[in-house]
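**Student:** sequence unknown, structure follows:
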């Protein structure tokens, strides 16, 4: 049990005592009651909104209720002061030994510190990347890939069973273009001079190996054949080759999905028809005519009767067609069926989408609500594009890729850790610049270096202590003073940061927190530059050294745990 969960339990016990004494009605909902750090640290160590949350349903005054809660909290040995602020907020000051005890708890729990079973029994499907299988991964895919993967790890960290899913869009017109592009490279591999790549086909050199493999397998069998003879075959072969390329690119980032779902297979299994039938049974799909386009109506517009999903019942602006006039499925119709399939095996769904899909969020949220009777939590996290810079100037495109910068090239240049951490240094829906020079700086301005350096510094301290002949079998943490315990107070917030980040589906909160923790730790360390007695390793004071090294180890453990969630290595030497 961590300090915050322990005091949440203390607060629960205090409220139970008030229920037993008749000062508080039984059965009040407590889910909104929190125990957290106060916004102003001068107010104390912990704060709770219990009186503010419970006063109204209890039919009492918040401040009057707060005074009764204070009387109960004052009975806790670890509490040195409790006060009521404003209309009823309660602030607690703890004995310093409480924070020393948390240092011991961090070291005792090790890589389990911050983990919980809050998500136990709940399966979450996280679908991310899902790039069209038409070429290698580019940096436009990178941010969503990292956000999705870190979020999946974060949810696993709090006990959820997580399904990492990639939806293969292999049923649209873009894969027919891929097949035609592969056929061109196939003819090239057989010796034909193809000249410039025709407009509308994929120009990247990455398709040359695909063409060579097809030539080796089929010889010149499909050179003079009509498209109908080879299109389906070449589409399947090219998509398979592209997916292997994509998986290899993602592996460079340490990303591995455990489920790949094919749109083509979904449609072949008639899943869209099944979803439509399910919705029609509940009068959620009907045959109707779409409204004319807003503004000036095009001359060729004609009213057409289509199957429409009643999206307006669930907050959308208009009902949405699930089929086109030619009888094929709209993108929304196929996507609806895909989410219906996902919801059969998961309790919660999360989609990581590019910001260019913002316009379709409302309709798919409406669809999932309808398909699951509102029982399945569904979040769509939008991710903004990343602008690549080199010394402040936009990066030129890759000739090998055709018209974009590949993820593989970036990872090979700056490293996996720099890419992953940097992608989490801003909220996903905020614009981001990725400057090759800045992400490789060895300074405070480079967050990944600054955080990794904190862990490396911890290990460096221990090496220096060993060189000085200091061996720490245990430590007297009472030697740590108030300034040193400030860092422990921040370290103790890690479990609640994890819980908050998981609940909000925002893994960037871990990166923000680690940077703040590293800054506090480096600040404490740097005090020794001007005040030698503040150094962590003092050869003539082995007991004080051991106490400070225990604190340092606890900070290093938090950094390791947080970086682990982010998929970033906690290096021991830099």
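**Tutor:** Here it is on my side, so go on. Everything numeric here is computed off the predicted structure, so don't read it as measured data.

**Student:** contacts and neighbour counts: CA atoms only from here.
**Tutor:** Noted.

**Student:** which residues in the stretch 201-350 of the chain form helices?
**Tutor:** 208-218, 227-252, 263-268, 271-281, 331-343 (DSSP state H, counting those that start in this stretch).

**Student:** Tell me which of those helices sits most buried.
**Tutor:** helix 331-343 (a mean of 21; mean count of other CA atoms under 10 Å).

**Student:** what distance separates that helix from the middle of the whole chain?
**Tutor:** How far helix 331-343 lies from its chain's middle: 22 Å, per CA atoms, centre = their mean, to the nearest Å.

**Student:** what angle separates it from helix 271-281?
**Tutor:** 90 degrees (axes from the mean of the first three to the mean of the last three CA atoms, to 10 degrees).

**Student:** here comes the other one, which I'd like you to weigh against the first:
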């Protein structure tokens, strides 16, 4: 059930009728004809741009088309009025019975708002993908929440979604991790150590060092790293992945796939990806110009193996092999995305931190080349999060050593609040996360305001159940009730827009708006007894009135489900 889609179908049918009558020319493209909420609610319930977008191709005045269309629409029993405004916009008002029928439809359809827009397309959403060198920090938290909500949103809109984590375990950072764990291992044997050369000083590695001691005893004590580096690296990486999985679970995030970068090395998979590009004439030997801002004396030109990424919109071609024959960091990333393309995904989405902005064009170029422009790649960047508590910046975690961890945030406010607040801004906008406001019970706290609306509904439904009353055929008579129903009608449309634009924050915004309309109706009922949901002496009136709040809870629960937030049935 999608009221906006239904009314758009009515508009298209009316336009077809005008074509059949000769009032409009044949062959018009109706793809850009939309039915939307009006910018000003005073103008009506819905508005269509049909006359405006068809005027030029039809060779007619917008207002003439709008007048003809208005007459057709007014004949439908759902349309109370179809008024032409300005140069040709058409504002529609619906009969009051439409809104009651909508509420009834919401209660009858447990999947209200879901969509087949995705048509089962296979989408890979890669997110978090932090180096396995320590616990996840607050920046990873935002990426994890955004990526997980986006994956849920796309699944809700009819896509076949795979959640994936790319383990960056093939670079030098895992060697640094191994050396750091070795120092903690020596500590476990009673030795004093110094963390130097960029090693990780966080307390989280103490347990790992002790666990290594428990496994190998003193076998590595006093030995050169050629005897222990590989074994300690594997042991430490596994320990960090266990820590990361636990962090993600605390946030309510579960991945379908963990893909190891290390698995690309020595297996021919990097070579296969590069050979694919070579076969397309996109790999060559060359020398790049010095980077902008580099003085000539700072630059030493070297012949390298390059990927001709400029053929696919990049600013410069990119090295994939160094002059010494070693792969650049870009080569395994190409191979990883080549693997995703060959797995048959129809669409790829990567969620990166803000510091990866310079990486977007080259990665899009690589995927375009590898897939022959058949598989789109959307890279979403998540901006920084600033944490505040008691009006001051939240201090770093001693356990992590240098940053605030995901667990620090979740331990302060819980996973539900963390997830909702992380989605109260668009992913590419900076986010201020104030722990005090996140737990505040007021309208200014969006997660509380939405949860409170749902709890209020369940309070009403519990009291009605005590009266032996269940939701019945809805009755909507007041403007405040109609406004709630109108907001419910927007849900399926909003889901499709959010899924199409890859913007799950729209769900959080919508839920706040729906909660606002519901609280406004509740408060109006304090002054107008006839609007109260419960009438102790009238079971029939109660059954009719509680249908609307029940429908509100259906939509709030669905929306919070997409965000990964548990809908509360009572507030404590």
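**Tutor:** Yep, it's here. Computed from a predicted model, the values in this text were never measured in an experiment.

**Student:** Quick check: which of the helices of the stretch 201-350 of structure 1 is nearest to residue 534 of structure 1?
**Tutor:** helix 227-252 (41.9 Å; CA to CA).

**Student:** Closest to the centroid, which residue in structure 1?
**Tutor:** residue 151 (2.7 Å; CA atoms, centre = their mean).

**Student:** Roughly how far does that residue sit from residue 127 of structure 1?
**Tutor:** 11 Å (CA to CA, to the nearest Å).

**Student:** The residue nearest to the centre of structure 1 contacts residue 505, correct?
**Tutor:** Yes. Residue 151 of structure 1 is within contact range of residue 505, at 6.6 Å (criterion: CA atoms under 8 Å).

**Student:** Can you find the partner of the residue nearest to the centre of structure 1 in structure 2?
**Tutor:** Aligned by TM-score structural alignment, residue 151 of structure 1 pairs with residue 150 of structure 2.

**Student:** does its match sit in a helix or strand, and which one?
**Tutor:** Residue 150 of structure 2 is part of helix 138-156 when elements are defined by DSSP states H and E.

**Student:** Return the mean post-superposition distance for that helix against structure 1.
**Tutor:** Superposed on structure 1, helix 138-156 of structure 2 shows a mean distance of 0.4 Å to its aligned residues (mean CA distance after the TM-score superposition for structure 1).

**Student:** other SSEs contacting that helix?
**Tutor:** strand 122-126, strand 160-167, strand 347-353, strand 385-389, helix 406-413, helix 415-422, helix 491-501, helix 547-563 (3 or more CA pairs under 8 Å, 6 or more residues apart in numbering; DSSP states H and E).

**Student:** could I get the ones you listed as CSV with mean neighbour count and distance to residue 473 of structure 2?
**Tutor:** Below are these laid out as CSV (neighbours: other CA atoms under 10 Å; distance: least, CA to CA, whole Å):
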stretch, mean neighbour count, distance to residue 473 of structure 2
strand 122-126, 23, 40
strand 160-167, 19, 36
strand 347-353, 21, 43
strand 385-389, 16, 46
helix 406-413, 18, 40
helix 415-422, 22, 33
helix 491-501, 19, 21
helix 547-563, 23, 7
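
**Student:** Export those as TSV, with columns for distance to residue 263 of structure 2.
**Tutor:** TSV is the format used below for these (distance: least, CA to CA, whole Å):
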stretch	distance to residue 263 of structure 2
strand 122-126	17
strand 160-167	10
strand 347-353	20
strand 385-389	32
helix 406-413	27
helix 415-422	32
helix 491-501	32
helix 547-563	32
